[in-house]
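Asker: sharing a model prediction with you, sequence too.
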Amino acid sequence: MNLGPLEIGLIILAILLLFGYKKLPDASRSLGRSLRIFKGEMKGMKDDDVRAKDAAQTGPVRGEIVAPASPPQDDLNARLQAEAASAEAHAAELRARADQARAADGPR
């Protein structure tokens, strides 16, 4: 997918028409802030993974608070399957209500 200068110009024109030239700097500033926050959160998650890996290899440090053990994987799978079944039942109920509403409205 190659964008030529004409396509890029049309995209810029459409953005200017949508947001206006006065709001565009504010929109780009907020986009930059959002990206900076996102990058910081991603870096924090990577740091947490590294710390967790190091802690697993070396064991807990004296005075460190150790997180409780996570529930067994089978328990988690059972809970997820139960939630999925509940969601499917709810969706089927909503579909039935929508069908009843359509039938009550009659053909158009």
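Answerer: Done, it's in. For clarity, every value in this text was computed on a predicted model and none was experimentally measured.
Asker: C-alpha from now on. contacts and neighbour counts both.
Answerer: Fine.
Asker: nearest residue to the middle of this structure?
Answerer: The structure's the chain has its C-alpha centroid closest to Phe38; by C-alpha atoms, centre = their mean the separation is 11.7 Å.
Asker: pasting the second one now:
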Amino acid sequence: MRNLFEHPLFIVILLALVAILFGGKRLPEAARGLGRSMRIFKSEIKQMHDEDDDRAAQRPTPPVEGRVVDAPSSTGEPRDAQQHRDSRA
């Protein structure tokens, strides 16, 4: 599918249609309203990100519990082999 804004003629036609639909007086008002809406939207998004950052900073990290599940033997042998050898003696 071709890109709509590939040719400058399409952009000119689109701008002419917008000018005809909104008229000379309402076009600046519409642009001003769009600008206000964008500023409000950006400030709300920034506020949401700031609140998320604040929540993440306030949330304490849980302490890490350290436990040894299976300590390696100091001889380098697997633990089962060492126990098997000890039970023979």
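Answerer: Sure thing, it's come through. Since we're looking at a predicted model, the values are computed, not measured.
Asker: for stretch 33-40 of structure 1, buried residues please.
Answerer: Along stretch 33-40 of structure 1, no position meets the burial threshold by neighbour count (16 or more other C-alpha atoms under 10 Å).
Asker: and that stretch against structure 2, how far off on average?
Answerer: Its matched residues in structure 2 lie on average 0.1 Å from stretch 33-40 of structure 1 after superposition (mean C-alpha distance after the TM-score superposition for structure 1).
Asker: circling back to that earlier point, what does the residue nearest to the centre of structure 1 correspond to in structure 2?
Answerer: Under the alignment (TM-score structural alignment), Phe38 of structure 1 pairs with Phe41 in structure 2.
Asker: just the element for that match, please.
Answerer: helix 8-58 (DSSP states H and E).
Asker: pull the number of nearby residues for Ile11 of structure 2.
Answerer: 13 (other C-alpha atoms under 10 Å).
Asker: in three-state terms, label Asn3 of structure 2 for me.
Answerer: coil (DSSP: H, G, I helix; E, B strand; the rest coil).
Asker: how much space between it and Ile11 of structure 2?
Answerer: Distance, Asn3 of structure 2 to Ile11 of structure 2, using C-alpha to C-alpha, to the nearest Å: 11 Å.
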